[in-house]
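S.K.: predicted model, plus sequence, below.
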Amino acid sequence: MPTEDDVISLLEGQHTQIKDLLRQVEVAVGEAKQRPFEDLVRLLAVHESAEEQVVHPASRHADVAGEIIDDRLHEEDEAKHVLAELYELGVTDDRFASKFHAFSASVIEHAEMEEKEEFEPLRQSLSPRDRTRLATAVRVAEAVAPTRPHPHAGESATANFVFGPPLALFDRIRDAVRDWRTETDG
């Protein structure tokens, strides 16, 4: 029985959280979109970074077809660019809703393809012990991952190892300042 200690269950649980945040942003109005959008940005950034560093290389090692992994990496890179554009636009921009709607659909499709084409073969090829070890590796990667998309940093495991920690530190300081301002202004 899969648990949060199983990498596939962990990732599928995050996909559920991502889909929930996508819905929250879609239905919220005006400034009420801001908080779920920030939560979504943070979750997507750390999730995708960990997948690029840990999961996709493990999938290649487990003989998941290279073109499947390449397709997922390409989709993730495109999503980073769009997410960065949405972040720059801001939730109250007139263009945000339509751009976000298209982004949301592509993220959901990406997650479903990952679960079907990558996670299922990975589940079948790894022992429960290996899936637990991989879940630990994902959590470690997420702990040092950037909390915002950085599309120009690249989507490879190497790029994430080199650029991820300094970007993560910068992002986390920026998040702390933003959260402090929100608490003191509110």
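M.R.: Perfect, I can see it now.
S.K.: could you use CA atoms for every contact and neighbour count after this?
M.R.: OK.
S.K.: which SSE is immediately downstream of the helix or strand encompassing R133?
M.R.: R133 belongs to helix 128-143 when assigned by DSSP states H and E. Going down the chain from helix 128-143, the next helix or strand is helix 157-185, by DSSP H and E.
S.K.: what comes up buried for the helix or strand harbouring E48?
M.R.: Using DSSP H and E, E48 falls within helix 34-50. For helix 34-50, burial by neighbour count (16 or more other Cα atoms under 10 Å) applies to 34, 36-50.
S.K.: residues making contact with that helix?
M.R.: Applying Cα atoms under 8 Å, 6 or more residues apart in numbering, the contact partners of helix 34-50 are 14, 18, 21-22, 24-25, 76, 83, 91, 138-139, 141-143, 145-149, 155, 160, 164.
S.K.: got it, and stretch 142-162?
M.R.: Counting by Cα under 8 Å, 6+ apart, 41-43, 45-47, 49-50, 52-54, 57, 73, 76-77, 80-81, 83-84, 163-165, 167-169, 171-172 sit against stretch 142-162.
S.K.: what's the ChimeraX line that selects buried ones from those?
M.R.: Here is the ChimeraX command that selects only those of those that count as buried (16+ other Cα under 10 Å):
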select :41,42,43,45,46,47,49,50,52,53,54,57,73,76,77,80,83,164,165,167,168,171,172
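S.K.: spatially central residue for the chain, please.
M.R.: L44 (2.5 Å; Cα atoms, centre = their mean).
S.K.: tell me how many other residues crowd H152.
M.R.: Counted by other Cα atoms under 10 Å, the residues lying close to H152 total 10.
S.K.: ok, V27 next?
M.R.: Neighbours of V27 (other Cα under 10 Å): 12.
S.K.: cool, and H56?
M.R.: A count of nearby residues for H56, using other Cα under 10 Å, gives 24.
S.K.: which of the helices or strands spans it?
M.R.: Secondary structure from DSSP H and E places H56 in helix 56-61.
S.K.: here comes the other one, which I'd like you to weigh against the first:
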Amino acid sequence: MPGTIEEQTVEQLGGPSSVLARQRRDHAELDRLMERYRAFADSEERERVLKELAQLVFSHAFAEETVLWPAVRRSVTHGEELTSRVEEEHQQINDLVAGIERLSPGDPEREEKVERVFALIRQDIRDEEDLVLPKLQEALDDAQLRRLGTAWETVRRTAPTHPHAIVPRRPPGNALLGVPLSLYDRMRDGLGPVLPSAMLKRLLTGLTGLLVSVAVAAIVRRRR
């Protein structure tokens, strides 16, 4: 089995458009943002970096769960076990960041949660680069890794950017909710909170039901 992807060249990873190279670039950016957060003393700058970090964390994880981990489960021996471990880390990060968003900057509890999130992100990166992704590299050729990278990037660029307790970790549930949540999150990123959370939950529940009904109807039509 190939070693950790951390130490390989871009060419060994299948080229710059390979999903492995794209993953590693995001991981490096996450590490850079965590270090920048710690380097700033100014609370406003720290909040700006934390917001940028959260946006990358959640769009990156959503692309993994929608595109990458299903490929691992299809292609890799013990893929179910490997991806379940990473999904559990993602859920812990989701819950902690949701808690951070409810607390005021400077609150000691908030800072403690930030440090726990940083530790989980670093553990998640090591699990992916040292355990999961080398197995995928062994199972797929470079052309397959590049195609997977293109799909991964497409999803990442249109993914939600905040934690959402109502989103499942796996398709089709996360994919069904991805579009409306992404639209809401990007409005929120640009304009601040635009809907109360309870109203958002009711809206998304209704929209999910509609999307499921449309998907079922399409399947029925295809079978006729």
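M.R.: The structure has been received and is ready for your questions. This one's a predicted model, so the numbers in the text were calculated from it and none came from an experiment.
S.K.: picking up where we left off before, which of the contacts of helix 34-50 of the first structure are buried?
M.R.: Using 16+ other Cα under 10 Å as the burial test, those include 14, 18, 21-22, 24-25, 76, 83, 91, 138-139, 141-142, 145-149, 155, 160, 164 as buried.
S.K.: quick check: stretch 60-69 of the second structure aligns to which part of the first structure?
M.R.: The alignment of stretch 60-69 of the second structure onto the first structure (TM-score structural alignment) covers residues 47-56.
S.K.: tell me the contacts of D95 of the second structure?
M.R.: 163, 165.
S.K.: return the residue of the first structure aligned against it.
M.R.: Using TM-score structural alignment, D95 of the second structure pairs with H81 in the first structure.
S.K.: name the element that match belongs to?
M.R.: Using DSSP H and E, the element containing H81 of the first structure is helix 66-89.
S.K.: what range in the second structure matches stretch 129-147 of the first structure?
M.R.: Under TM-score structural alignment, stretch 129-147 of the first structure corresponds to residues 143-161 of the second structure.
S.K.: no no, stretch 12-26 of the first structure
M.R.: Aligning stretch 12-26 of the first structure against the second structure (TM-score structural alignment) gives residues 24-38.
S.K.: from the chain's centroid, how far away is the matching stretch?
M.R.: Computed by Cα atoms, centre = their mean, to the nearest Å, the chain-centroid distance of stretch 24-38 of the second structure equals 15 Å.
S.K.: mean deviation, that stretch versus the first structure?
M.R.: Once fitted to the first structure, stretch 24-38 of the second structure is off its aligned match by 1.1 Å on average (mean Cα distance after the TM-score superposition for the first structure).
S.K.: repeat for stretch 143-151 of the second structure
M.R.: Looks like 0.5 Å for stretch 143-151 of the second structure (mean Cα distance after the TM-score superposition for the first structure).
S.K.: mind listing what's buried along that stretch?
M.R.: Those would be 145-146, 148-151, for stretch 143-151 of the second structure by 16+ other Cα under 10 Å.
S.K.: then stretch 71-82 of the second structure?
M.R.: For stretch 71-82 of the second structure, burial by neighbour count (16+ other Cα under 10 Å) applies to 71-73, 76, 79, 82.
S.K.: got it, and stretch 110-120 of the first structure?
M.R.: Burial within stretch 110-120 of the first structure, assessed by neighbour count using 16+ other Cα under 10 Å, is assigned to 110-111, 114-115, 117-119.
S.K.: would you turn those residues into JSON lines with secondary structure and distance to M1 of the first structure?
M.R.: Shown next, in JSON lines, are these (DSSP: H, G, I helix; E, B strand; the rest coil; distance: Cα to Cα, whole Å):
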{"residue": "H110", "secondary structure": "helix", "distance to M1 of the first structure": "25"}
{"residue": "A111", "secondary structure": "helix", "distance to M1 of the first structure": "21"}
{"residue": "E114", "secondary structure": "helix", "distance to M1 of the first structure": "20"}
{"residue": "E115", "secondary structure": "helix", "distance to M1 of the first structure": "17"}
{"residue": "E117", "secondary structure": "helix", "distance to M1 of the first structure": "20"}
{"residue": "E118", "secondary structure": "helix", "distance to M1 of the first structure": "19"}
{"residue": "F119", "secondary structure": "helix", "distance to M1 of the first structure": "15"}
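S.K.: quick one: stretch 121-133 of the second structure aligns where in the first structure?
M.R.: Counting by TM-score structural alignment, stretch 121-133 of the second structure sits on residues 107-119 of the first structure.
S.K.: between the two ends of the matching stretch, what distance do you get?
M.R.: Stretch 107-119 of the first structure has its terminal residues 16 Å apart, counting by Cα to Cα, to the nearest Å.
S.K.: how big is the angle separating the helix or strand containing R23 of the first structure from helix 128-143?
M.R.: Using DSSP H and E, R23 of the first structure sits within helix 7-27. Orientation check (axes from the mean of the first three to the mean of the last three Cα atoms, to 10 degrees): helix 7-27 of the first structure against helix 128-143 gives 40 degrees.
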